[in-house]
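In: Sequence isn't available, so here's the structure alone:
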């Protein structure tokens, strides 16, 4: 009796239509489903998939023992259950790609034990009771509760109630007779065990350690050790290496298992059935997905042309084989696409630094900070962003050596807490004004490095201006008010920055006196409405004090370092030359043909069409990380604008919910890859070794892109003749060995998981130009550091002057909009996430809860106390989250950590705290067209919700 019931309940989870057809005429289970006669079977299947296959973003039912006992699949719980299977001679069967602790698999195992108990009850009775009480009962109860919460059709709660009753109180079913039971038993897959009993036990499998590495766009790329057994991950560990202790992972390693093996992983290819963004899908096969993608791919190409196709900015995988880059390669093989330049992180600094120095290689080797006498972390927070595995190590060493460290930031960051001898709070977007006030003090006292400026710089004073430009356009004339009548004194700077004038004077004098002094800017200060000017102003300070090109100094700017060559995927030639700034993709959806050079379009005079197809692969920028979420949603919801959106991801993110076709990806543990140090800040190369098989029907994007390439006749051009991604990785690695002969052979690299370069010369930016100014020129048109830029001056743009001057920006502290929205809102990169990665991991929340930082003075005015719910709002949207009242944020400024998953309620109010509900997409930065996501005016009130 029990073996039969276990079988049919297992079949319910494994093969729903088959279960319906088989069970209708039979016994108690037949009675349960007789009332569904006449029900639309397709609609019933749609609801079944929503409940049990993850096709509805709003339904979350845990189906695995590991998910009931925690949040993580394929973990110790799963391994423990597999061990029990093996002890009892049971081999788990394929059940729709589910992990072996799936509820259906547990029922299969109980069916097997029940079958074995017919010949030898004592041999299996205790084991069956253990499985029922430790695993199955809790799983069934959780599933039944979930079904009762979400199900509409009465069938599902009824079946799950019957299953719950059977599992917890099997005696209730003892007197029930099933017609033709003997005949039914003979059809069971385990019928042989009814005659023969248990199978022979399988030997235990020892655990082993597999080396892999992080692949996300995290500031640190580190070695990870995964202990595995039975195809499960028992634990994740860092890798402490005495040769290089700084390659150990940061605190985020705590979340790797809980995040990437989370129970809410996407499971199967999906096609949208609801409105865009509604989060309702229908399950389809991989074959159907590839065919539909191929049809839309070709239709849009043939209807609108190459410029209609766009690969959205995404960095969920930041390794050699990146999904977005693979898609770009295929598109180039098929006629081209509209590409982008810039990044959401560093658009302004990467665009403007070459105007100053001629390139972005303005950083010194990380260990060179130990040669400084003063370090200024200007808007730089490496404790949380990491910014290269070794940066914090050397900063800690510097502090231990007594080198003074000053942190300039509106927020008393973790970096300030760890390192700062002095914290200077500053209003967001006013950094140029502070730099001007410091420059005024230095120049007024005659402390500038005049020789350095004379020999290597253009346009800092009247004597070093181009002949065809008025002399009063130089930086000195601006600084001393000779053109506008306003000297940029420390008092002037105080009125803008809120930094006291005396503090500015002392800071300037310390900076110039400490030579060499290292000024290290972060990327956050250039993600403002005037970000380009901030970069220029800090570079001016470095030049004015002669700290460029010397050990212990720092040229500011982007801060890249000359590094070893890394393996890279070739993207092929670009048949279509048009490019847009990545931040303006929503505008290209709406008004592509009207966009030209004034919008940052490169390669063509005007775009030829609107974006009609978006590939958003392994990224959450489509919605969550792009400014003004509500406006972005409105654009994407209109299917007449962008006609086809293809997404791949691990989870049903707010971006994935807008897909027309949504595909399940493979996590860091489920694929091979090669990873280089983040930002080039490191002399090593990492190997990502696959740790476990992909969950469910997840696939790394290479696999299905290759199938699409086959369908559209581009496979050979796409895959370069490699038969697998593994072969391709090896080929790219061997190509790199031609220029980096120090690298070992590929098999050795795979085994060790890392290679540390031995030949690592110290890099000091522009040391050659400093040593030989006559012949070693900068890569600028003048051959000098261009404090005054003739190219920028020639643009005749008020907000892009020829010199590094303070330019107020929209929603800065001087905007009249402050009368309505008096608080400046900034974001920061929290240690508990890598952008949006890990936000769905509940286990990380205790590390740093998502909440609004607000100064006590601003809280008191609004009647707010610690933990109160507050509404943060402007004309773009509203967020409701708890407040954290703290003096670690300066008055007049509030802060939300970026990357929280957008979660609107029925009124459209975000309840998680996604900062981009409030950021603006209407005023990109004037030159780079970058995102001004730290320049926002808002108001905060105590919530009435």
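Out: Perfect, thanks for sending it. Remember, predicted model here, so these are calculated numbers, not experimental data.

In: use CA for all of it now, contacts and neighbours both
Out: OK.

In: which residues in the stretch 601-750 of the chain form helices?
Out: 629-637, 701-711, 715-719, 725-739, 746-752 (DSSP state H, counting those that start in this stretch).

In: Any idea how far the third one is from the middle of the chain?
Out: Put plainly, it is helix 715-719. 29 Å (Cα atoms, centre = their mean, to the nearest Å).

In: returning to what we had before: for residue 864, find the nearest of the helices of the stretch 601-750 of the chain.
Out: Taking Cα to Cα, helix 629-637 is the member of the helices of the stretch 601-750 of the chain nearest to residue 864, at 26.6 Å.

In: how about the closest one: buried residues?
Out: 629, 630, 631, 632, 633, 635, 636, 637 (16 or more other Cα atoms under 10 Å).

In: could I get these as CSV with distance to residue 303?
Out: Shown next, in CSV, are these (distance: Cα to Cα, whole Å):
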residue, distance to residue 303
629, 29
630, 29
631, 27
632, 25
633, 25
635, 21
636, 20
637, 21
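
In: Turn the helices of the stretch 601-750 of the chain into a markdown table, including distance to residue 474.
Out: Below are those laid out as a markdown table (distance: least, Cα to Cα, whole Å):
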| stretch | distance to residue 474 |
| --- | --- |
| helix 629-637 | 41 |
| helix 701-711 | 52 |
| helix 715-719 | 52 |
| helix 725-739 | 44 |
| helix 746-752 | 54 |
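
In: Taking the buried residues of helix 629-637, tell me the two that lie furthest apart.
Out: Going by Cα to Cα, the pair spanning those furthest: 629 and 637, at 12.0 Å.

In: Included below, for side-by-side comparison, is a second structure:
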């Protein structure tokens, strides 16, 4: 505790908050004193706390409530997102919801409830919305769940087939101090985007990546940035060779680099024989014996837009230096996204430096703040969710397919699964109308279910497309324990503000529902929220030598025991492949996987291959939609969180999300800086504000995700126009492959034009129409 304010934390880091009547939102926000690089996203917190889009009271969609008043069951409705809401007292809203949960369970079974709750939610360990909801639903008899994440679904499925498990690669990457000391060359596919390193699930007290990049620059480490966007490596980074590659062609470039190593005998055959399996199959593909096409630099050059000699020269540089091959998470969020991950590992394996300090392979540097962090790996207190009696699940990005096609079969990681018939969607702590693709299709999918329930602090698009909207507190309005992966501290998250209007925390809402449904005691175990914090903390504290709860709470934080500063991914495996085997069938890195090959998926064979995506400059559709849109993560918020905050709002152009395009592409379309433009394809359209920059490759436009979806109906049955600039109005709702069923929202083919006339107003910065029950 300090005089500067009470401690708390967030996904963008720990900070201090104190009441300040003169400040926006009535609080002042200060970075944590131990943070060497505080996140700029802290600037969104105060201004969003009391924003007019806060949900003040429980609200029910008018059409749903009118049917209930007549004693009629709810039915699918395409009025979601278009009707006003009726505000109700808490008791009445919870009574209605309890009755609906009972109806669905009794008539359709627990499988008919989808406990979505996917998203970042609260950074707290107890008031973590997904954990609270899933625990509630498990005690109620279970629910259909989702698996993996939009960010990483493809990697989470394919990595176990290559290296035995995903967690090792994603959570135990070589540390930044090791990279700074030993790496001579970083070849960064997708870059190391600075905007992402301020974010970590649960937060971190100190952000280390900016300092590590500065240290690399001082040491003179070279970084080759391979991306259509120059901003994918910060300007302060080491001396950089920027290769502005054609989007979605990284795999072809990796294969050509690997071919050069093979053709010029620059690869490490001893490492391949000792630590990998299946190189002979991959080699036949590289040199063309398998299909008659050598994957050499001359082959890759027209695909990637990179000169053949530049490819060969880079391969030679990589072989002559201690080289780290990195691949951002963004590269697997495309069609055939398994391939750049697999090809990147194969390239690193041919260099023979996997397991050597400063060399090898990395996945996610610049994608998340804790990748490469050398903070402690302590297991933090957490709320048990119990066991879900329902075994049915879907890959997370297949929600629209599930709602639109109940009973339909699909492939997933070697299994044949069936979509359930969902009657009630329950969402707490997330915003599917941010994460998902082809949002007009998602609207149609949400219209197919009987009831949608959302817990939300704000009137987001997900709230506006729900039937029940239950107002929840923000982290500043409740107490919790906070800390993230590799965090140096456990934070005592003190309440810094009173709850907004009638908002309640998720625990209180679900406890009220559990009481009505007959398992209130099992859900609460007789504890208040504060008593739960003590219950979670006290059994945990001896493992790290933490003080008693009251002492910890008064101090405001506990610094966790430090872990090792230096470690290298796969170092133990490299030293002794037999004694420390990987969890693959061969015990080694599988450059060819007989398991994956045996699935028979044409969109994901058994080794890295170049497969043309449907949407890239080489596709037939590019004749109509000649620009490749990159829908990457925003720099001004976490996904869609706090889009109404000051930092996010200040970056808008003409009140809409900014789209960056090359001056030559703008000139060809008569577009000037700051103008409103229409971004469109056959799936839909959105409006955005034009920013001209030579820091994007010609033929490429960049529109970040997360602008709150603001659909305006169009005449003639056309898809709605998002007037606020959400790129998922135009992205495709297709899986990466039959193997992973992962998200492909990173790229889309589009056209951009000046918007003619006065653009329609943005409406999502104000609440929807709210009625009283007596108004009906």
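Out: That came through fine. Note that the structure is predicted; figures quoted are calculated from it, not measured.

In: picking that back up, identify whichever of the helices of the stretch 601-750 of the first structure lies nearest to residue 52 of the first structure.
Out: Among these, if distance is taken as Cα to Cα, the winner is helix 701-711, at 24.5 Å.

In: mean per-residue distance, that closest one to the second structure?
Out: Compared with the second structure after fitting, helix 701-711 of the first structure has a mean deviation of 0.8 Å; criterion: mean Cα distance after the TM-score superposition for the first structure.

In: and that helix with helix 725-739, angle?
Out: Using axes from the mean of the first three to the mean of the last three Cα atoms, to 10 degrees, the inter-axis angle of helix 701-711 of the first structure relative to helix 725-739 is 100 degrees.

In: What span of the second structure is helix 701-711 of the first structure aligned with?
Out: On the second structure, the counterpart of helix 701-711 of the first structure by TM-score structural alignment is residues 506-516.

In: list the buried ones in the matching stretch?
Out: The neighbour-count check on stretch 506-516 of the second structure (16+ other Cα under 10 Å) flags 506, 507, 509, 510, 511, 512, 513, 514 as buried.

In: Relative to the whole chain's centre, how far out is stretch 573-583 of the second structure?
Out: So, by Cα atoms, centre = their mean, the centroid of stretch 573-583 of the second structure is 32 Å from its chain's centroid.

In: now do the same end-to-end measure for that stretch.
Out: Start and end residues of stretch 573-583 of the second structure are separated by 11 Å (Cα to Cα, to the nearest Å).

In: Show me which residues of that stretch are buried.
Out: For stretch 573-583 of the second structure, using 16+ other Cα under 10 Å, the buried residues are 573, 574, 577, 581, 582.

In: State the span of the first structure onto which that stretch is aligned.
Out: The aligned range for stretch 573-583 of the second structure in the first structure is 769-779, by TM-score structural alignment.

In: Among the buried residues of helix 629-637 of the first structure, which one sits closest to residue 11 of the first structure?
Out: Distances from residue 11 of the first structure to these, taken as Cα to Cα, are shortest for residue 637 (38.4 Å).

In: need the contact list for that closest one.
Out: When the contact criterion is Cα atoms under 8 Å, 6 or more residues apart in numbering, the partners of residue 637 of the first structure are 275, 276, 277, 658.

In: Check the alignment and tell me where the second one lands in the second structure.
Out: Read that as residue 276 of the first structure. In the second structure, residue 276 of the first structure lands on residue 80 (TM-score structural alignment).

In: Count the residues that sit near residue 486 of the first structure.
Out: Number of residues near residue 486 of the first structure (other Cα atoms under 10 Å) recorded here: 12.

In: Tell me the spacing between the residue mapped onto it from the second structure and residue 300 of the second structure.
Out: Here residue 486 of the first structure is matched to residue 293 in the second structure, going by TM-score structural alignment. For residue 293 of the second structure, the distance to residue 300 of the second structure equals 11 Å [Cα to Cα].

In: and what of residue 222 of the second structure?
Out: 24 Å.

In: the more surrounded of the two?
Out: The neighbour count for residue 222 of the second structure versus residue 300, taken as other Cα under 10 Å, is higher for residue 300 (25 against 19).

In: residues in contact with residue 254 of the second structure?
Out: Counted by Cα under 8 Å, 6+ apart, residue 254 of the second structure has contacts 340, 343, 344, 347.

In: Spell out the secondary structure type for the first one.
Out: When classified by DSSP: H, G, I helix; E, B strand; the rest coil, residue 340 of the second structure comes out as helix.

In: Can you tell me the closest non-neighbouring residue to it?
Out: Excluding the flanking residues, the one nearest residue 340 of the second structure by Cα to Cα, 6 or more residues apart in numbering is residue 251, at 4.8 Å.
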